[in-house]
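> give me a model of this one.
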Amino acid sequence: MLLPKVLGRVALAATADDTFVPCFIAPADRLALSIYPPPVNAQETGQSVFVSPDNLVTFAFAAPTDHNRDVYFSLRVHQSVTWGAVGLGSDDMPNSLILMLYHDDEGTGVTFSPRIAFGNYEPEYYSHMRWEVLDGTGIQGDYLVFNARCTDHCRTWLHGSLDVFDHDQKAIWAVGPDGSLRSDDMDAPLPMHRQFGGFGIDMGRTNKVNATSISADAKNIGTETRFHQQSHRDLKSRFHAIFMIMSVCVLLPAGILCLRAGQMVRWHGIIQSVALVFAIVGVSLGIVTSFLYQRSRGFNDKHQIIGLVVFGLFFGQFVLGILHHLQFKRTNKPTKLQTPHRWTGRIILFVGTFNAFLGFSFALNRQEGYFLAALVIAVCGFSLFFMFGQGFLRRRQQRHTNGPFYGGHPSGQEPWRHQGQAQPGGGNAGYQPGYGFAGHAAPAGYAPPGGPLSPGGYAAPPPYEGPPPAQGSGASIGLSTMSPASGRDRERDRKDGDGGDLGPVQTPRETL
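Take a look at the predicted model:
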């Protein structure tokens, strides 16, 4: 009889006043209410569900109190991103337990990776966590889904823990860049996140739930979004690549071209100095970037080792170039440092370019390696064209300027050595009369003294005539008698070029 009486009073009071307070109930009736608690509302207990603002990550959680270590959770990640994760125990990365999901190696299943974040860098694989995979795990439509019951190291872990009775437990979430990460390794290397945020979980309301699930139209239940940020790409890594590629693949070849093709020593030194500065900045950014990823924190990857060796060679080549230049200015002769300086530059150019391709693979960004390949091909093609093409044009210009129009001679010999047929009387038919040695036509109306005009407007030079033959000699062939040359004559012959006897000195014709 007591229970109906109490329930009637409660109903009457609730109907009369919405601000009903239990203190109006008699002491005996209060004892009855404590024995029979009110029914639990479905919105007050159950799993807690978090949905990211763009629905890329969904997370459901339950921590039943009838077990000391078990935790149930479901994680769903959209296939358009490389990876998705939820971190428990903190509103920041340090000391968080990271639950991560990405494609398996074949792309037909999922790989779950538990990790611990020891700082604001790539989390490390956590091998002590134990779990059981539940039904519903796999690829469902556009999502990767993982359902599990964690049996060990989910409520407590290294440097962190969960308060399963907390109604505002801190947590974080993040997704990787667009693309596909396929690996069966739980410690697979990761690209940096593109979005991240924080939220709070009401874990106290999940203490009576022994399973979790995520529906297609899941909404936030028992969770509250705290912040959401779009993360820029890893700018330090990007600028590291830009500075190093500019130094090795652009500036270094440009400095070589300045010296080999243009003999511009000053510009060669300036460009080489700028290339060294770019290399210093690029290596510094690379070292800073290395501390953000597990794969690079040990500085034991081949890309890092080769890069540091090339950087040391860069300094060595710069010192060799300065010493060579200083010695050359004193002696005006090539030095022994020229050869090692040149070969060190070649090693830097080829090994550094090869290491750049390794760097894109190391950064999990092979697609941008195609841009580097196109740049290398363009630089090599331009260098070859500039070096060999310039030589070809120079030789062609020399052949062109050796012609009669530019003052040269078709046979490549001096005009006075051109072979021709001798004319009767000692003249040389090979001589082409003209205005000067170049064979230009004389001005119209010009008549040299001592001869009539020829049809071309100028007169042929007079034929060579030797001295009259001596009395009593035989037939003359027009040659003068030979006499031993004096020392002064031999000196004059050497000044003329080859010492040949060109006959008596004749006065040049008068020109206009």
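
> switch to C-alpha atoms for all contacts and neighbour counts from now on
Fine.

> which of the residues in the lengthiest helix in the chain are buried?
Secondary structure of the chain per DSSP state H: the longest helix is helix 302-331. Residues of helix 302-331 classed as buried under the neighbour-count rule (16 or more other C-alpha atoms under 10 Å) are 303-304, 306-307, 310-311, 313-314, 317-318, 320-321, 324-325.

> who are the packing partners of it?
Applying 3 or more C-alpha pairs under 8 Å, 6 or more residues apart in numbering; DSSP states H and E, one finds that helix 302-331 makes contact with helix 265-290, helix 338-362.

> neighbours of Ala254, how many?
Applying other C-alpha atoms under 10 Å, we find 19 residues neighbouring Ala254.

> one more: Gln397?
For Gln397, the count of nearby residues is 11 (other C-alpha under 10 Å).

> where does it fall, secondary structure wise?
Using DSSP states H and E, Gln397 falls within helix 390-401.

> next secondary structure after that helix?
Sequence order places helix 487-496 as the next helix or strand after helix 390-401, per DSSP H and E.

> and that following helix, what does it pack onto?
Taking 3+ C-alpha pairs under 8 Å, 6+ apart as the contact definition, helix 487-496 has no neighbouring helices or strands.

> mind listing what Val86 touches?
Residues near Val86 by C-alpha atoms under 8 Å, 6 or more residues apart in numbering: 59, 98-100, 171-174.

> give the buried residues for the top strand by length along the chain.
The longest strand of the chain (DSSP state E) is strand 143-152. Residues of strand 143-152 classed as buried by neighbour count (16+ other C-alpha under 10 Å): 143-152.

> check stretch 71-86 too.
The neighbour-count check on stretch 71-86 (16+ other C-alpha under 10 Å) flags 71-79, 81-86 as buried.

> could you pull out the helices for the stretch 51-200 of the chain?
Per DSSP state H, counting those that start in this stretch, the stretch 51-200 of the chain carries no helices over any range.

> OK, contacts around Trp317?
Trp isn't right for residue 317; it's Gln. Counting by C-alpha under 8 Å, 6+ apart, Gln317 touches 341, 344-345.

> dump the helices and strands packed on helix 302-331 to CSV, plus distance to Gly369 and mean neighbour count.
CSV is the format used below for the helices and strands packed on helix 302-331 (distance: least, C-alpha to C-alpha, whole Å; neighbours: other C-alpha atoms under 10 Å):
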stretch, distance to Gly369, mean neighbour count
helix 265-290, 17, 18
helix 338-362, 6, 17
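
> assumed Phe385 was part of a helix.
Yes. Counting by DSSP: H, G, I helix; E, B strand; the rest coil, Phe385 is found in a helix.

> one more to put side by side:
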Amino acid sequence: MSIYSKRNVWCAIVLYFALVQVVIGETKYCLKEVDYCFTITLPQANETLVNFRLEAPSTAGWLGVGVGPGMDGYLMVVWITSEGKTLLSQRVGEEGVQPMATDQQADLNLTNSTIVGDKLIIEFTRPLKVKTNTIKNKQTFAYAYATINPESDDIVNVYLPRHDYRGNVKLDLEHGDSELQYDKLIIAHASLMSSVWFVLIPGAIFIARFARNLLPTTWFKLHVAIQLFLSTPIVLAGSVLSFVAAEGLKFDDPHRIIGFVLFLGFFIQLAIGAIHHHLYDPKRNGIPWWTKLHWWFGRSLVVLAAFQVPFGLKLFGVTDMVYYYIYYIYLFVILIAFSFLSFRLWNRRPDNEFKRMEDS
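Below you'll find the model as predicted:
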């Protein structure tokens, strides 16, 4: 065989494996907290079956993989009974309701179930497209891990104990990409928006309401600078990140609906503030309606934003209550500080009315 023939053979081999890699597109994701991993492999050419491989501690109760965001859609569940029987169930769930078995359990085919050391390995297949669900090349998958075993061999009527861990991950099956781009975008979005709505904007409100006598010549400049030069670019950046992560504007969840309302409300509040500043008269005898609107519309936006974090944590699949407790404690501290400082303003007025400090 000539050197050119050998080179052509090696080129053909490399090209073949490159094509196979593109077609198969194996992708793996692991939940580090409990060492639970699932691998999804697209079918080869002229085939229609998607391969799933689940790896978890042998002490796992039940394992779940869902096609789509959240555990309230299409779900595949596997568990092993005390007799060592491996059961695989296809289910469809709704928010807050036990997922029910579909009428097409034959869509799933168990191909392997073994325990190697302390590791449980489950392998099964399902078609790319089933009655209620289709797997796409770029797809959000949900996952769940439970420590309590259902202890039942009835795949239709079994009751699934509550999961201990759950979440969402967006995977690119075609290119084998599991770099968690979705998670990174959402975490960045949450960090930016939290800094705006629970640090910068409350800080600007506190300065405008309580710091007029303390900073008689700079409180207004600080209030405006925080909103224009810090809050505004961060709100825009955080909104773009969520738009990219969700692949468009969606209104299928309370968090996304409230987020859109807050986005519009933020810029409406800036416009109301500009009107208030333009029409401000230092010799006024009363408080005009546009000024009161600026006060209360801003406070309303912050109150509405307070509901965003629990909804966002739930949408992202966070089940660890520590994050919720930390957030509620922080809200409590902000509320106590606002109430205490407001009481001081009221107590310092001779007529005991809730009013701001005198304009300087």
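
> TM-score of the superposed pair?
Once superposed, the chains reach a TM-score of 0.54 (TM-score structural alignment, normalised by the length of structure 2), with 259 aligned residues with a C-alpha RMSD of 5.1 Å.

> how about a markdown table for the helices and strands packed on helix 302-331 of structure 1, with distance to Phe299 of structure 1 added?
Putting those into a markdown table (distance: least, C-alpha to C-alpha, whole Å) gives the following:
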| stretch | distance to Phe299 of structure 1 |
| --- | --- |
| helix 265-290 | 7 |
| helix 338-362 | 12 |
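
> now for these, which one comes closest to Gly197 of structure 1?
Gly197 of structure 1 lies closest, by C-alpha to C-alpha, to one member of those: helix 265-290, at 22.4 Å.

> what residues are up against the equivalent of Phe243 of structure 2 over in structure 1?
Counting by TM-score structural alignment, Phe243 of structure 2 lines up with Ile287 in structure 1. Neighbour list for Ile287 of structure 1: empty [criterion: C-alpha under 8 Å, 6+ apart].

> with the one 3 residues further on instead?
With contacts defined as C-alpha under 8 Å, 6+ apart, Ser290 of structure 1 is in contact with 296-297, 299.

> list the contacts of stretch 258-274 of structure 1.
Outside stretch 258-274 of structure 1, the residues that touch it by C-alpha under 8 Å, 6+ apart are 247, 251-252, 254-256, 318, 386-387, 390.

> what do you get if the cut-off is 10 Å, keeping everything else the same?
247, 251-257, 275, 277-280, 314, 317-318, 321-322, 325, 383, 386-388, 390-391 (C-alpha atoms under 10 Å, 6 or more residues apart in numbering).

> quick one: end-to-end distance for it.
Stretch 258-274 of structure 1 has its terminal residues 14 Å apart, counting by C-alpha to C-alpha, to the nearest Å.

> quick one: Phe243 of structure 1 and Ala356 touch, right?
No. Using C-alpha atoms under 10 Å, Phe243 of structure 1 is not in contact with Ala356; the gap is 11.1 Å.

> list residues touching both of these two?
Common contact partners of Phe243 of structure 1 and Ala356 (C-alpha under 10 Å, 6+ apart): Cys249.

> can I assume Lys336 of structure 1 sits in a strand?
No. In this structure, Lys336 of structure 1 is coil, not part of a strand, as judged by three-state DSSP.

> and the counterpart of it in structure 2, how close does it get to Phe297 of structure 2?
In structure 2, the residue paired with Lys336 of structure 1 is Trp289, using TM-score structural alignment. According to C-alpha to C-alpha, Trp289 of structure 2 stands 12 Å off from Phe297 of structure 2.

> same check on Ala12 of structure 2?
From Ala12 of structure 2 over to Phe297 of structure 2 the distance is 67 Å, taken as C-alpha to C-alpha.

> cool, Asn168 of structure 2 as well?
Taking C-alpha to C-alpha, one finds Asn168 of structure 2 at 35 Å from Phe297 of structure 2.

> got it, and Phe243 of structure 2?
Here the distance between Phe243 of structure 2 and Phe297 of structure 2 works out to 25 Å (C-alpha to C-alpha).

> same check on Tyr330 of structure 2?
22 Å.

> ditto for Leu31 of structure 2
With C-alpha to C-alpha as the criterion, Leu31 of structure 2 and Phe297 of structure 2 are 42 Å apart.

> which SSE is Asn300 of structure 1 in?
Take DSSP H and E as the rule and Asn300 of structure 1 turns out to sit in neither a helix nor a strand.

> counterpart of it in structure 2?
Using TM-score structural alignment, the partner of Asn300 of structure 1 in structure 2 is Asp252.

> run a quick neighbour tally on its match.
The burial count assigned to Asp252 of structure 2 is 8, neighbours taken as other C-alpha under 10 Å.

> please name the nearest non-neighbouring residue to His255 of structure 2.
Excluding its sequence neighbours, the residue lying closest to His255 of structure 2 (C-alpha to C-alpha, 6 or more residues apart in numbering) is Phe311, at 5.2 Å.

> residue in structure 1 matching the one you found?
Using TM-score structural alignment, Phe311 of structure 2 sits opposite Leu358 in structure 1.

> show me the contacts for its match.
Per C-alpha under 10 Å, 6+ apart, neighbours of Leu358 of structure 1: 301-304, 306-307, 352, 366, 369.

> with Val9 of structure 2 instead?
Contacts here follow C-alpha under 10 Å, 6+ apart; on that basis Val9 of structure 2 touches 3, 15.

> now do the SS call for it.
The three-state assignment at Val9 of structure 2 reads helix, by three-state DSSP.

> also the one 10 residues further on?
Local secondary structure at Leu19 of structure 2 is given as helix here, using three-state DSSP.

> okay, now it: neighbour count?
Neighbours of Leu19 of structure 2 (other C-alpha under 10 Å): 14.

> that one matches what in structure 1?
Per TM-score structural alignment, Leu19 of structure 2 is not aligned with anything.

> from Lys138 of structure 2, how far off is Leu19 of structure 2?
Leu19 of structure 2 is 18 Å from Lys138 of structure 2, by C-alpha to C-alpha.

> next: Gly317 of structure 2.
Using C-alpha to C-alpha, one obtains 19 Å as the distance from Gly317 of structure 2 to Lys138 of structure 2.

> higher neighbour count, the two?
More neighbours surround Gly317 than the other of Gly317 of structure 2 and Lys138, with 20 against 13 (other C-alpha under 10 Å).

> mind listing what the closest residue to the more buried one other than its chain neighbours touches?
Nearest residue to Gly317 of structure 2, sequence neighbours excluded (C-alpha to C-alpha, 6+ apart): Gly167, at 4.0 Å. Counting by C-alpha under 10 Å, 6+ apart, Gly167 of structure 2 touches 31, 66, 69-71, 141-145, 183, 313-319.
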